[in-house]
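*Asks:* only geometry, no sequence info:
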């Protein structure tokens, strides 16, 4: 999606404004934007140019959202006005909506921003269309009055007493009198008595029966006989009661007028047929095209001279149209074609078929393409012959979007499953990591120590897999940290050697100390692994996979010609294979979400799309070159940085912080994790009280309130959950420091919204060093606070 959007930001924070802009650009908007923070600046911006949408912060030093809405109303502009605030209560939000705002969002959750803007843009367009429609209705009514007044046909209306209440100019001209003199008179005042009685009787019949009366009558008003077509209809009030009679009559003496009207009607129908937005075909009983509209010519892209005489499948380019020498409709597959069946039934029985869905493999210019067609059939007469009106609508894109939606829903299901698995695995991995760490410190010999290191390393690798599951399933991001390129390639080399088929040879070129990448290491690993998996799949018969890394400098000349490039030093990563290569027509689409050339069930079409997202997120570039049957080369450029000065020296093992006899309340329903954590704290100088659930923790805290200096608690527990327990403990001691333990990254944010003070977060799985460091940090931070 690359939707242009002219956006006016009412925001005092340049940082927040750019955050909103980046969010919208990430979600596919091409922005032209301006930030204002005063009423005067907003007025100037509204006068200077037109805007598509306005986003406004609620509270600013010199301005606010209600003021911005008032300025917008001064200009009488119907623009979507959305409040985006860091914190806004429900009452204020309701007040803004009542004042005319279209929506409100919180800055810490911008996931609804793009959908909200798209919705409000559609609503604004609908309002504009409605106003146009209302104006057209008023114009139509005025036009109707004007038409009636100026119709060449005579129009008059009478009440039930026979008095004329309205007459148009044509009727006045027919009688040779001004219209003002006709109003209020009866037929006896205007016509001979015999003719007046005839008119009166006709009026009475219409009024009594409530039916339309049509007749052809002689008229001598002009001094010569003229034949008039007369149509009399009853006039009714809002309740449906007859209040009078309307008569319309016109001169039908000249047949030319009727012929002209007929020709006009035919032209209108032909115009409707020609300009209909769907493909319209008229087929004879041999299913050959005899007539087609402009939409058909545009869709099929063939000269009009080539269309007539073709059958539907031949026109669509169906690959089965040549299965039989007789052409479309006679091949073995044709009998199961829904369009063929609908046509045959319409021809045989005259039945109408609507919205028949058919999938066709079409071949054009040597390329095959699967298209989805929505077809309708009806039996009609044209030029006196029975024909089938065949309506076609291309729904290929719609069907593809529905398929994408189903795939997205499946991925969301994987995310929910990943969250549940992460919780269970974290409870398993944490005891293994801590127990192996403590046992390693007390190991009797080197062989035993190495075995424990292997166990600890495997547990850490399991923790990494859990984080990757969460990152994929829920979009959770890890912390930004320094990542060495050489370590990245070495990690992937180990995974490839252990998991890829043996007929794929791996060659790597590991860079030296060229600097570091800054970002989420999980995402960097995912990016490189996806590229390697893509290369593996391109070599089903085996081949050579090459992963190379080095440093390059991009100058300003290169940056000026390469989109999104900036001058600087970059880590260049090349992933090359000797596989099938990529067809030239697919190169422009390989990074599109859900696009895949793999067979059904072999790929989701998300691998390269996620690679592109990770590269762009970290300020990088990606380029691919390939030729069919000559392999492919993916080149990624990522910015390099100097290593952080605070990074510990290689091989340096910091001493574990020790306790000083402080009492800690440990709360966890997982017995194994609770036991290992208990032992780790005891062995490092702490006194520990243990609770199996939240209810027991509250009881223990009430009994030992004066002794407990820190609570270390899980979140997901029976009887009384972590958040509920925390609220109760904080009522007993508002300044109580708490370290919460959870494997779900969003829990910390949720708890901070409830109890933000003296709260620390320890993510699962953790080792002894993590546990002791977080415990000491919480105790020292609390001790350093001034007394309440």
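*Replies:* All right, it came through fine. Only a predicted model underlies this, so the values are computations on that prediction, with no experimental measurement involved. Numbers count the residues shown, from 1 in each chain.

*Asks:* every contact and neighbour count from this point should use C-alpha atoms.
*Replies:* OK.

*Asks:* for residue 506, give its distance to residue 430.
*Replies:* 34 Å (C-alpha to C-alpha, to the nearest Å).

*Asks:* where do the strands sit along the stretch 351-500 of the chain?
*Replies:* 353-364, 367-382, 385-394, 481-483 (DSSP state E, counting those that start in this stretch).

*Asks:* who's more crowded, residue 506 and residue 430?
*Replies:* Shown here are residue 506 and residue 430; by other C-alpha atoms under 10 Å, residue 430 has more neighbours (24 against 16).

*Asks:* am I right that the more buried one is in contact with residue 767?
*Replies:* Yes: the criterion here is C-alpha atoms under 8 Å, and residue 430 meets it with residue 767 at 6.5 Å.

*Asks:* okay, and the nearest residue in space to residue 253 that is not next to it in sequence sits in which element?
*Replies:* Leaving aside its sequence neighbours, residue 253 sits nearest to residue 227 (C-alpha to C-alpha, 6 or more residues apart in numbering; 5.5 Å). Residue 227 is located in strand 226-236, with elements delineated by DSSP states H and E.

*Asks:* next one for the comparison:
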């Protein structure tokens, strides 16, 4: 400290003051402060001294002192004799305060939660919270005023793992840091998942004074991991389905064909009944395989640009017949509905599945509504549904006033073989098929349901602009039609080959059958009257069906080609869609489907 008279001359100063001011006590006594030492007349310190002398009021300030590169805290006390000045070096304290300020700013901007509690009690009712940062308020909905003084146990709920809580408490009793993952609840009761680390703060005596918890909201990550697991499960089912589909569909093709022929040929009632039962079982097996392929996104699609309003109108009678009289049916079309590119036959099957599910949910009657509209799925929606691509969509919704579903049921609704129906009333593949078809078509599917309030299933398909739409015509039943043309079959499975040859001959066709691509080329080289090559895609011998077709067309450009396969991940199906201009007969098929497809391809102009 030092004192100044009314002329600002030193009348006293201690040794520490003299050192900071750049001189000795003897040299500075009696001298005017800004003439003898490093405080200049126009310096901020000199301004403060003159102000205190003029006003007669004590002053307190902090100021940077350049000669010593220090921050000083200064107190000035006016008196009848002049000024008494006390000052201290606060450079370290100011650094700490600046660091604390930066730390406070950083903590306030963190997305991670910082929560500090007292150290005790670890048993009930739990330690009291003394600090939370803004991230805590944002996530939980509790303000700092509401939560400080209360225990973090306020955030726990039914799904909070008691085993993890016990492990955390054991670690903290041993003064150890601990990492954990917990489910907590917001002020409104919404569940969220956090990843946390709790660090005990110890004083000089190694006593724990506080607990610091750093928490990160990992709800979105957990949901993404769940979606990834679901996607991997779907991919696994797809690989499994694709792996067995080829051989299984070959067998079903034979069973279907032979059962059909037996039911037509045998006259004895018991034998005919057995043949019809076999045929019915084979059809159910074929449908099961088709649904599995659809769920796994392995169903070959042949999309066309259509207006979904026209499709619903064309199948309205079919939908009405699927419903009992105690269910009211309404169609609410958007007159300005856009067009989309989709496989109309598969959409028809998907809609019928949704209609049947709605019917089964309204045992005592109700109302079923089919609605179409144009929708925009924006970035906000895409943020909540990671698989969605933003843009314009054509939406079709099937809603009912039935029993509805709770959230847990909805979360499993698309899983294969999951069903709420009684045994024998459903395979659990209806919604799975709808899901797979929608996803394979580049679309999005969403279920809205509440117990007792009904269910709405919305399908979104990307809108197509500037394309020529095709009027949808529902499939019409017809009788098998054959012809006299010469058909070459290339099929590596002997049983399928014999069956296919017999079916085509029964339709009047001339047939030559081989088991490999090279053999088929030899036949083509020696026959010039073959009009159709019917070839399996997956064949041994170093030549698949696509390669055979390319070489056959090089020999005979007008030769018609019809592929057949029970496995869709192959040379003519890419991204779930048939290559342009390709005709495919998917296994298993019945006699009518075989006859219709062969006749259709033979009738095309080339």
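*Replies:* Alright, I've got the coordinates. Quick caveat, the model's predicted, so the values are computed rather than measured.

*Asks:* if we can go back for a sec, nearest to residue 140 of structure 1, out of the strands of the stretch 351-500 of structure 1?
*Replies:* Closest of the strands of the stretch 351-500 of structure 1 to residue 140 of structure 1 is strand 385-394, at 31.5 Å (criterion: C-alpha to C-alpha).

*Asks:* and the closest one, what other elements does it pack with?
*Replies:* Here strand 385-394 of structure 1 touches strand 279-283, helix 338-349, strand 367-382, going by 3 or more C-alpha pairs under 8 Å, 6 or more residues apart in numbering; DSSP states H and E.

*Asks:* show residues contacting that strand.
*Replies:* The set of residues external to strand 385-394 of structure 1 that reach it, using C-alpha atoms under 8 Å, 6 or more residues apart in numbering, is 278-285, 343, 346-347, 371-381.

*Asks:* of these, buried ones?
*Replies:* Listed as buried from these are 278-285, 343, 346-347, 371-379; burial here means 16 or more other C-alpha atoms under 10 Å.

*Asks:* burial measure for residue 331 of structure 2, as a count.
*Replies:* Using other C-alpha under 10 Å, residue 331 of structure 2 is surrounded by 15 other residues.

*Asks:* skipping adjacent residues, who's closest to it in space?
*Replies:* residue 370 is the one closest to residue 331 of structure 2 (C-alpha to C-alpha, 6+ apart), at 4.8 Å.

*Asks:* same question for residue 356 of structure 1.
*Replies:* Spatially, and ignoring its direct neighbours in sequence, residue 356 of structure 1 is nearest to residue 375 (4.9 Å; C-alpha to C-alpha, 6+ apart).

*Asks:* which ones are touching the equivalent of the one you found over in structure 2?
*Replies:* If you follow residue 375 of structure 1 across to structure 2 using TM-score structural alignment, you land on residue 196. Residues near residue 196 of structure 2 by C-alpha under 8 Å, 6+ apart: 179, 180, 181, 182, 213, 214, 215, 216.

*Asks:* tell me which of the residues you listed persist in structure 1.
*Replies:* Retained in structure 1: 179, 180, 181, 213, 214, 215, 216, out of the contacts of residue 196 of structure 2 (criterion both residues aligned by TM-score structural alignment, their matches' C-alpha atoms under 8 Å).

*Asks:* separate out the buried members of these.
*Replies:* Buried members of these, counted by 16+ other C-alpha under 10 Å: 179, 181, 213, 214, 215, 216.

*Asks:* please report the distance of the counterpart of residue 742 of structure 1 in structure 2 from residue 545 of structure 2.
*Replies:* Aligning on TM-score structural alignment places residue 742 of structure 1 opposite residue 565 in structure 2. From residue 565 of structure 2 across to residue 545 of structure 2, the span is 10 Å (C-alpha to C-alpha).

*Asks:* tell me which of these two has more neighbours.
*Replies:* residue 545 (27 against 23).

*Asks:* map that one across to structure 1 for me.
*Replies:* Matched by TM-score structural alignment, residue 545 of structure 2 corresponds to residue 722 in structure 1.

*Asks:* can you show me the helices along the stretch 201-350 of structure 1?
*Replies:* Assigned by DSSP state H, counting those that start in this stretch, the stretch 201-350 of structure 1 shows helices spanning 255-275, 294-300, 304-307, 312-316, 338-349.

*Asks:* looking at those helices, which is buried most?
*Replies:* Using mean count of other C-alpha atoms under 10 Å, the stretch among the helices of the stretch 201-350 of structure 1 with the largest mean neighbour count is helix 312-316, at a mean of 20.

*Asks:* the closest residue to the match of residue 545 of structure 2 other than its chain neighbours and residue 666 of structure 1: what is the separation?
*Replies:* In space, residue 722 of structure 1 comes closest to residue 715 once its chain neighbours are excluded; the distance is 4.1 Å by C-alpha to C-alpha, 6+ apart. Residue 715 of structure 1 is 12 Å from residue 666 of structure 1, where distance means C-alpha to C-alpha.

*Asks:* next: residue 197 of structure 1.
*Replies:* 108 Å.

*Asks:* and the two? Which one has more around it.
*Replies:* The residue with more neighbours, out of residue 197 of structure 1 and residue 666, is residue 666; 23 against 14, by other C-alpha under 10 Å.

*Asks:* which neighbours do residue 565 and residue 545 of structure 2 share?
*Replies:* 536, 537, 538.

*Asks:* and the helices and strands packed on strand 385-394 of structure 1 as CSV, adding distance to residue 218 of structure 1?
*Replies:* What follows is those, written out as CSV (distance: least, C-alpha to C-alpha, whole Å):
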stretch, distance to residue 218 of structure 1
strand 279-283, 44
helix 338-349, 48
strand 367-382, 37
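
*Asks:* relative to residue 19 of structure 1, which of these is closest?
*Replies:* Per C-alpha to C-alpha, nearest to residue 19 of structure 1 of these: strand 367-382, 40.3 Å.

*Asks:* now the closest one against helix 338-349, angle please.
*Replies:* Counting by axes from the mean of the first three to the mean of the last three C-alpha atoms, to 10 degrees, strand 367-382 of structure 1 lies at 20 degrees to helix 338-349.

*Asks:* where along the stretch 451-600 of structure 1 do the helices fall?
*Replies:* Using DSSP H, counting those that start in this stretch, the helices of the stretch 451-600 of structure 1 run over 485-499, 521-537, 556-561.

*Asks:* for residue 782 of structure 1, find the nearest of these.
*Replies:* The minimum distance between residue 782 of structure 1 and the helices of the stretch 451-600 of structure 1 falls on helix 521-537, with 32.0 Å, by C-alpha to C-alpha.

*Asks:* residue 319 of structure 2: neighbour count?
*Replies:* Counted with other C-alpha under 10 Å, residues neighbouring residue 319 of structure 2 total 17.
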